[in-house]
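Visitor: next one to model:
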Amino acid sequence: MDTRAAHTAEHAFIGSLQKILKRTLSVRKVEHKDPYNIAFIRKSEVELDFEKITCAEKEVNRLILEGRKISHHSFSSLQEAKNVFPTLRANETRLENADTITVVEIENHDLSACSMEHVNNLSECIFFLVTSMSMNGSDYEIRFMIGKNAMDEAVRITEKINNICVQIGANYNTVEATIKKLSNEREQYHNRLKKLTNKLLVDIPVRTIDNQNMNLITTILHDMDWRTIQDFAGEKILKSRTIVVLVNMVDNDMASLIFARSDDINLDCAKIFEELGKDENMGRGGGKPNFINAKIIGSKSDKVVEELVNRSIKFTSS
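Guide: Below you'll find the model as predicted:
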């Protein structure tokens, strides 16, 4: 990868973003990692979305096609450079002790103080492609490619879009609407699943151990909403003298388990589950003394629930 071209393209990209946002940006750093590059922009200074990124990306490629020239200007200090170029973009902390300040000018587009090497014409960048934008701490992390790497990646993206179209029964013109429809349908089905899960949970009969003044809530569910189950368990153990053992069966003979108890019961759920695991090869998990999550073998669910209940009763009665 030609880092000179990549860094020059980054200058053009930031210059385009500045025009869109109508303000000077501070690029904290730029990393060049073949085949991609990353620009870090402070989130506190600007609000970005991919629509703005795409507009800037399009302009950079237009400037590349136009073959905008790159010029260099030398100054003895950053202040001198700013006197000549008031709109100059510069990382002042990094340049404050520099003996010479070099200003890189992209013809009628951008001015930036930079000590790195650059190409002489934007056409040497060939093609510019932003592949992603994400948050990294307090920075926007914008990944981009140039030249042949960018072209190859564009082809891969097109191939991926076509594969997605085949999978969801759409074409290039309808793929976004189809995905939105599928997402809405998924949300509707998920909400129905949560309601069904909650109904099954609230209908669980509570088993009372009279001689210990203790309530047991146990059941085995099939393909229900796990988050709803977790929330239910968390709510139930807020009530006094309560133990919860819930299993959710899923595919491939696997199941998720919650074993929890209220704070007024002297019971170490994690230790009991660990000891059961030593006796039975039934899964793994862990957590706190009052609440554990585990993955267990589905076909052993009945036995696991029975053992956890029996050991809990035995431990609390001793």
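Visitor: switch to C-alpha atoms for all contacts and neighbour counts from now on
Guide: Fine.
Visitor: could you check how far I164 is from E176?
Guide: With distances taken as CA to CA, to the nearest Å, I164 is found 11 Å from E176.
Visitor: of the two, give the one with the bigger neighbour count.
Guide: Ranked by neighbour count (other CA atoms under 10 Å), I164 and E176 place I164 first, with 16 against 13.
Visitor: what secondary structure does that one sit in?
Guide: Recorded secondary structure, I164: helix (DSSP: H, G, I helix; E, B strand; the rest coil).
Visitor: please apply the same query to M224.
Guide: Going by three-state DSSP: M224 is coil.
Visitor: please name the nearest non-neighbouring residue to it.
Guide: Leaving aside its sequence neighbours, M224 sits nearest to T197 (CA to CA, 6 or more residues apart in numbering; 5.6 Å).
Visitor: helices or strands next to the helix or strand where the one you found lies in the packing?
Guide: Using DSSP states H and E, T197 maps to helix 175-202. Packing contacts for helix 175-202, counted by 3 or more CA pairs under 8 Å, 6 or more residues apart in numbering; DSSP states H and E, involve helix 147-168, helix 226-236.
Visitor: including distance to E107, could those go into CSV?
Guide: Shown next, in CSV, are the helices and strands packed on helix 175-202 (distance: least, CA to CA, whole Å):
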stretch, distance to E107
helix 147-168, 20
helix 226-236, 56
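Visitor: and N293, which of those is closest to it?
Guide: Smallest distance to N293 across the helices and strands packed on helix 175-202 (CA to CA): 9.1 Å, for helix 226-236.
Visitor: outside of that closest one, which residues touch it?
Guide: The contact list for helix 226-236 (CA atoms under 8 Å, 6 or more residues apart in numbering) reads K194, T197, N198, L201, T242, V244, L246, N248, I258, A260, S262.
Visitor: and for comparison, fold this next one:
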Amino acid sequence: MTLDEYEIARRHTAEHIFMKTLVDMLENTRVVKVVHEEDINKIILESDLIEWNDVVKASIKTNEVIQEGRDVYIEYYDSIEEAKRKYPGIRAYEARISGEVRVVVINGYDISACKMPHVSNTRECIMFLPVNLTKVKGRLYEVEYYAGSQAIHNAVKYIGRFIEILRKFNVDYDKINKVLDNMNRELSSLKRSIKELSEYIAKNTPYIDGKYRYLYLEYPYLDLDAVGRVLSKRLDEVDVGIVFSYDGEKYRFILASSKIELEDIFKNLINVADGRGGGRRDWYMGYIKDIEKGKNFILDQME
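Guide: The predicted structure is shown next:
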């Protein structure tokens, strides 16, 4: 499905109102590119610094302007210089403009050079709803948003999800941030504990002598980054290091060795145990779905 011109006009006019508001709030801010996809709209912009609260504040003002029902109309000028003589404060990406200029006027609010379609009254935009802010690189940021009827639909959906979360935690609106902050601290503490426990297990599990001298770890929810760092230091005392760890969905693995070729073992493991992965000659990582088949295959190779 492609967007019709009127739908693009609603979304793009809403973007003009939002960006005018943001430019007034933040110095050295300008639009670089606007993308309208079927399910989302994206504004790529340049700014020294944009925070989510800036986006929210600008969006509140944007929706006020939308509801004011301001007229939107088009004017044409032979050049950007001529347009600037009438509208000194016109918003324009001048490096991309040559020849005749199409000027979009939102009565009493914004004047900008633009070739895109626009509605004739701001109320036709219905609503502006920002949903994400991402720093792309350097001074480039991306704002994702909904407009028109899609904004209302998604606002109801998000509010419904938010209320569901409030009910699940049995808290009201004013207390949810405190609850989430506490959960975040607890999660950070839990991650540190898992990291420390993973390091302890990797350091203190004894190796096994068989066909090869190998280290075998099979524990759920290991911090594999922490295990990997310890394992790399223990490869001088064993022929092979083997790690399996359930992450809640599948079993992740590490196969490591500084002494033997692992490629055939790795390929056979993911084939036998329905897995995927990759790596280099002495270090492979991935996941398997059938832990019993994977474990039996590996231990057969080692013993």
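Visitor: most neighbours, which of the contacts of helix 226-236 of structure 1?
Guide: Busiest of the contacts of helix 226-236 of structure 1 [other CA under 10 Å] is A260, holding 27 neighbours.
Visitor: which residue in structure 2 aligns with that one?
Guide: By TM-score structural alignment, A260 of structure 1 lines up with A256 in structure 2.
Visitor: please report how far the residue nearest to that match when sequence neighbours are not counted lies from V227 of structure 2.
Guide: In this structure, A256 of structure 2 finds its nearest non-sequential neighbour in W283, 4.4 Å apart by CA to CA, 6+ apart. With the distance defined as CA to CA, W283 of structure 2 ends up 13 Å from V227 of structure 2.
Visitor: and the most centrally placed residue in structure 1, what does it touch?
Guide: Taking CA atoms, centre = their mean, the centroid of structure 1 lies closest to S134, which sits 7.8 Å from it. S134 of structure 1 is in contact with Y140, E141, I142, counting by CA under 8 Å, 6+ apart.
Visitor: got it, and L25 of structure 1?
Guide: Contacts for L25 of structure 1 were tallied using CA under 8 Å, 6+ apart; they are I14, Q18, I41, E45, V46, R89.
Visitor: buried only: go through the contacts of S134 of structure 1 for me.
Guide: Buried members of these, scored by 16 or more other CA atoms under 10 Å, are Y140, E141, I142.
Visitor: off-centre distance for stretch 14-28 of structure 2?
Guide: In terms of CA atoms, centre = their mean, to the nearest Å, the centre of stretch 14-28 of structure 2 is set 23 Å apart from its chain centre.
Visitor: buried sites along it?
Guide: The neighbour-count check on stretch 14-28 of structure 2 (16+ other CA under 10 Å) flags A14, E15, H16, I17, F18, M19, K20, T21, L22, V23 as buried.
Visitor: what does stretch 250-269 of structure 2 give?
Guide: Result for stretch 250-269 of structure 2 [16+ other CA under 10 Å]: buried residues Y251, R252, F253, I254, L255, A256, S257, S258, L262, E263, F266, L269.
Visitor: I'd say the fifth one and V243 touch.
Guide: Yes - counting by CA atoms under 8 Å, a contact exists between L255 of structure 2 and V243, whose distance comes to 6.7 Å.
Visitor: would you map the helices across the stretch 1-150 of structure 2?
Guide: Using DSSP state H, counting those that start in this stretch, the helices of the stretch 1-150 of structure 2 run over 5-25, 52-68, 80-86, 149-169.
Visitor: and the gap between Y246 of structure 2 and R276 of structure 2?
Guide: Distance from Y246 of structure 2 to R276 of structure 2, by CA to CA: 15 Å.
Visitor: average offset between the longest strand seen in structure 2 and structure 1?
Guide: As assigned by DSSP state E, the longest strand anywhere in structure 2 is strand 128-137. For strand 128-137 of structure 2, the mean deviation from structure 1 after alignment is 2.9 Å (mean CA distance after the TM-score superposition for structure 1).
Visitor: go on, stretch 291-298 of structure 2?
Guide: Superposed on structure 1, stretch 291-298 of structure 2 shows a mean distance to its aligned partners of 3.8 Å (mean CA distance after the TM-score superposition for structure 1).
Visitor: give me the buried positions along that stretch.
Guide: Neighbour counts over stretch 291-298 of structure 2 (16+ other CA under 10 Å) mark I291, G294, K295, F297, I298 as buried.
Visitor: these two touch, right, V130 of structure 1 and F144?
Guide: Yes - at 4.2 Å, V130 of structure 1 counts as touching F144 under the criterion of CA under 8 Å.
Visitor: isn't F266 of structure 2 right up against Y284?
Guide: Yes - between F266 of structure 2 and Y284 there is a contact at 7.1 Å, judged by CA under 8 Å.
Visitor: any shared contact partners between the two?
Guide: Common neighbours of F266 of structure 2 and Y284, counting by CA under 8 Å, 6+ apart, are L255.
Visitor: follow-up on the earlier one: need the winner for burial among the helices of the stretch 1-150 of structure 2.
Guide: helix 5-25 (a mean of 21; mean count of other CA atoms under 10 Å).
Visitor: name the residues that touch that one?
Guide: Residues outside helix 5-25 of structure 2 that contact it (CA under 8 Å, 6+ apart): 29-31, 36, 41, 43, 54-55, 58-59, 61-62, 65-66, 109-110, 116-119, 122, 124-125, 127-128, 146-148.
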